[in-house]
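A.B. asks: Kindly generate the corresponding structure for this input.
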Amino acid sequence: MKPKIAGCVVLYHPDPGVAGNIRTYMDGLDLLLLIDNSPQPRQELAAELSGTGPQLVYHFMDGNKGIAAALNKAAELAAAAGCQWLLTMDQDSHFQPGDADRLISSIGPVQEAFGKIGIITPFQQVHARFAQEQAGPFTLLRSAMTSGNLLQLSAWLSTGPFAEKLFIDYVDHEYCLRLRANGFAIIQVNEVQLVHALGHFAVRRFLGKTIGVSNHPPLRRYYITRNGLYTAVKYGLFDGRTSWFIGKGMITDLFRVVFFEQQKGKKIMAMIRGAWDALRGHFGKAG
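C.D. replies: Predicted coordinates:
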């Protein structure tokens, strides 16, 4: 029997291109959830998409409550509707033609091959650092980014909700590590690739090497540092390799800020404040 699948898109000031992104995967869903973190409700997107695909539910979060709260609301609504899986999407991500269907069709083969599944995810270049073992068309991962994931809702119910105290950044990696600590596997479908907008990402040259620069604003630098340090320490004994990657990434981020980015002083101070808040256990939305 085909599992019942919901999909959620977490919205924040969505631009006109978001509807096109959603149309690349909505036809394979039984339920589409638009979870809106914008300051004011924006139901134009729901009106544009309604009547052209699966059942659609628009939920306004009454302001930006963070990615974790939005994902938990989507999982709650999907589980209440009797869905077994939840496709979690960013508003700026999309699939190539046919790839969303291939991802959904992989559920049976992945379960047969690996058993206890938490997440099935498409290929993303950033996942290469988290690869543990490749098994033919699939790769066992240590972690995965949120967008494009098929989350098994029984695993969400068993493992517990996403960590809302993190608000944004590392919500996905903390949850993947927690899933694995509870015995659930994270599986990548190698033939399916998610297309994700790179935002302010830029490439620089340094000593003959190519360096990727994210250009995140100071507030994001705060969250990345705070939540990355928290996650690395929390799961250091469970998965030291991933914690090492996180620590290495924080040092690399500092290097990139110092040598390649604007607002160096503000970003460095934000990173220091993030590290301090992680050490003293101060979480939630920065304010």
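
A.B. asks: can we go C-alpha only for contacts and neighbour counts from here?
C.D. replies: Fine.

A.B. asks: which residues in this structure form helices?
C.D. replies: Counting by DSSP state H, the chain has helices at residues 18-23, 44-49, 67-80, 99-105, 107-114, 153-159, 171-181, 218-234, 240-260, 264-280.

A.B. asks: Residue 37 is nearest to which of those helices?
C.D. replies: With CA to CA, the closest approach to residue 37 among those belongs to helix 67-80: 7.3 Å.

A.B. asks: Against which helices or strands is that closest one packed?
C.D. replies: The contact analysis (3 or more CA pairs under 8 Å, 6 or more residues apart in numbering; DSSP states H and E) places helix 67-80 against strand 5-11, strand 31-36, strand 85-90, helix 153-159.

A.B. asks: Here is a second sequence; please produce its structure as well for comparison:
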Amino acid sequence: MSERPIGVVAVVATFNPDDGLLDNVRQIISQVDSVVIVDDASTNGAKVLSECEELGAQIIRFAVNGGIARSLNAGIRAARAQRAKYVLTLDQDTEIPDRYVETLVSAILSLRRSGVNVGLVTAGRMNGYDRRPRRTHDGVIVGIDVMQSGCLYEMDTVNEVGEFREDFVIDCVDTEYCLRLRRHGAAVVWVPNLELRHTVGATSPVYFFGRRFVIFGKSPQSSNHADFRRYYMMRNRLLLYAEFGRSDWEWLRHSVPNHVKDTLLAIVFEAGRASRLRAIGQGIADAIRNRTGPMASRSLPERRV
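C.D. replies: The predicted structure follows:
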């Protein structure tokens, strides 16, 4: 029977958690030394958080909602205070399988022995599918920008590269971190045959004049993000194009077509086009002004981490 890795602290970002968090924490806490839950000013879920605390999780509560990056950074600082060697970042709705942490730690150790400068490792499959984009380089399956939930980092790497960018608030926080890792020459690695489950947003098929829209034999899905999400997605991605576009062509070639497609689907096919266009326009304007932080026209709204 394998031993549980030593020195791993899991950081779980929460906002209005439901009972599913309790099940996830039970699975996480059996695989790590410590679980730190950072709650971003929830208005619901106090009972669930208290039950997680009874299981042994440390709870950090914010009075004002400040975004996913601030939550992750607070958890990382708590992990650093516990002298953690590794940090696992998770959203409240991510489920990890048995021996998930053990597999990730083993992957880092193996990569290090092979001379790979590894930035992070994470599951190569999610919800039954291989995660993309991916390519094999010197026998290692590498990605570009990955969802932070389910990622394992060495604390030494975090100390060198820095924490998550809090002025981005919500969207592209994980993308920016991956780009920074790549700039440092550190690989973003998919671990094959390892899978996690993560609740995705309320996607829906696209319809045109009452008929399902199909292009090149595929039916695109609309993400149905709220207007404030569209603001952050547009603003933050444009800022990343300005900062990393010239130095990371592989990411740029992947990101731009996907972002354009997703934005066009939102403004052409989703309901509430006028308000969505205003949010996107404000995001463009603020990117041009290099303005970051919370959306200026309103207080920071509720989010799903």
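
A.B. asks: and the counterpart of residue 142 of the second structure in the first structure, how many neighbours?
C.D. replies: Here residue 142 of the second structure is matched to residue 140 in the first structure, going by TM-score structural alignment. Neighbour count for residue 140 of the first structure, taken as other CA atoms under 10 Å: 18.

A.B. asks: got it, and the one 10 residues further on?
C.D. replies: The local packing of residue 150 of the first structure (other CA under 10 Å) involves 27 other residues.

A.B. asks: swap in residue 273 of the first structure?
C.D. replies: Applying the criterion other CA under 10 Å, we find 17 residues in the vicinity of residue 273 of the first structure.

A.B. asks: The second structure: which residue goes with that one?
C.D. replies: So residue 273 of the first structure corresponds to residue 282, using TM-score structural alignment.

A.B. asks: ok, back up a step: of all the helices and strands packed on helix 67-80 of the first structure, which one is nearest residue 255 of the first structure?
C.D. replies: When these are ranked by proximity to residue 255 of the first structure (CA to CA), strand 85-90 comes first, at 28.0 Å.

A.B. asks: Give me the distance between residue 136 of the first structure and residue 17 of the first structure.
C.D. replies: 35 Å (CA to CA, to the nearest Å).

A.B. asks: same thing with residue 182 of the first structure?
C.D. replies: In this structure, residue 182 of the first structure and residue 17 of the first structure are 38 Å apart, going by CA to CA.

A.B. asks: Settle it for me: which of the two has more neighbours?
C.D. replies: Comparing residue 182 of the first structure with residue 17 by neighbour count (other CA under 10 Å), the higher total belongs to residue 182, at 14 against 10.

A.B. asks: Map the more buried one onto the second structure.
C.D. replies: So residue 182 of the first structure corresponds to residue 184, using TM-score structural alignment.

A.B. asks: Could you pull up the contacting residues of residue 173 of the second structure?
C.D. replies: Applying CA atoms under 8 Å, 6 or more residues apart in numbering, we find residue 173 of the second structure in contact with 68, 69, 164, 165, 166.

A.B. asks: Of these, which is the most crowded?
C.D. replies: residue 68 (28 neighbours).

A.B. asks: Skip the chain neighbours and tell me the closest residue to that one.
C.D. replies: Of all residues beyond its chain neighbours, the one nearest residue 68 of the second structure is residue 170 (5.5 Å), with distances taken as CA to CA, 6 or more residues apart in numbering.

A.B. asks: Report how many residues lie close to that neighbour.
C.D. replies: A total of 24 residues lie near residue 170 of the second structure under the criterion other CA under 10 Å.

A.B. asks: was I right about it contacting residue 67?
C.D. replies: Yes: in terms of CA atoms under 8 Å, residue 170 of the second structure counts as a neighbour of residue 67; the distance is 5.4 Å.

A.B. asks: what's the counterpart of residue 201 of the first structure in the second structure?
C.D. replies: Structural alignment places residue 201 of the first structure opposite residue 203 in the second structure (criterion: TM-score structural alignment).

A.B. asks: circling back to that earlier point, against residue 174 of the second structure, how distant is the match of residue 182 of the first structure?
C.D. replies: 15 Å.
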